[in-house]
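Peer 1: Sequence and predicted structure are below.
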Amino acid sequence: MAKKILPLEEGDYYLSEEGYKVFTEQYLLKRGYCCESGCRHCPYGFDKKTGLHR
């Protein structure tokens, strides 16, 4: 199954000091699933260290 590509809107991300896009909780909730990459604002509670969701 192909993953749906969502257009980015205001509030979906910000730029880190290093210039990387950091997705916000708003965007991650719109996306609708956890990618298990340890996103900084993960609303799904994934812990990259343990590999588990809270």
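Peer 2: Great, that's in hand. Residues are numbered from 1 along each chain as shown.
Peer 1: can we go C-alpha only for contacts and neighbour counts from here?
Peer 2: Will do.
Peer 1: Look up how far residue 50 lies from residue 26.
Peer 2: As judged by Cα to Cα, to the nearest Å, residue 26 and residue 50 stand 24 Å apart.
Peer 1: The structure to be compared is supplied as follows:
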Amino acid sequence: MLVEGIDYIVNANGLLVFTREYHLKRGYCCKNGCLNCPWDYAKHSKESAYKQNEKK
């Protein structure tokens, strides 16, 4: 069972946002660019997109 404040928060827009702790408990990256991704997937995907654009 998910616990508010530990596994998720509800942001100002009323959306459920999973926490870093939730992601770590799940144990893998879903590669959706989650806000609290402990594996920094969104950061890495932006960097690779930047490098690809640099080559063109």
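Peer 2: Thanks, I have it. As the structure is a computational prediction, the values presented were derived from the model and not from experiment.
Peer 1: Geometric centre of structure 2: which residue is closest?
Peer 2: With distances taken as Cα atoms, centre = their mean, structure 2 has residue 34 as the residue nearest its mean C-alpha position (2.1 Å).
Peer 1: and it, what does it touch?
Peer 2: Applying Cα atoms under 8 Å, 6 or more residues apart in numbering to residue 34 of structure 2 gives the contacts 18, 41, 42.
Peer 1: can you pull out the strands in structure 2?
Peer 2: In structure 2, the segments counted as strands under DSSP state E are 8-10, 16-18.
Peer 1: Buried ones among the contacts of residue 34 of structure 2?
Peer 2: By neighbour count, with 16 or more other Cα atoms under 10 Å, the contacts of residue 34 of structure 2 hold 18, 41 as buried.
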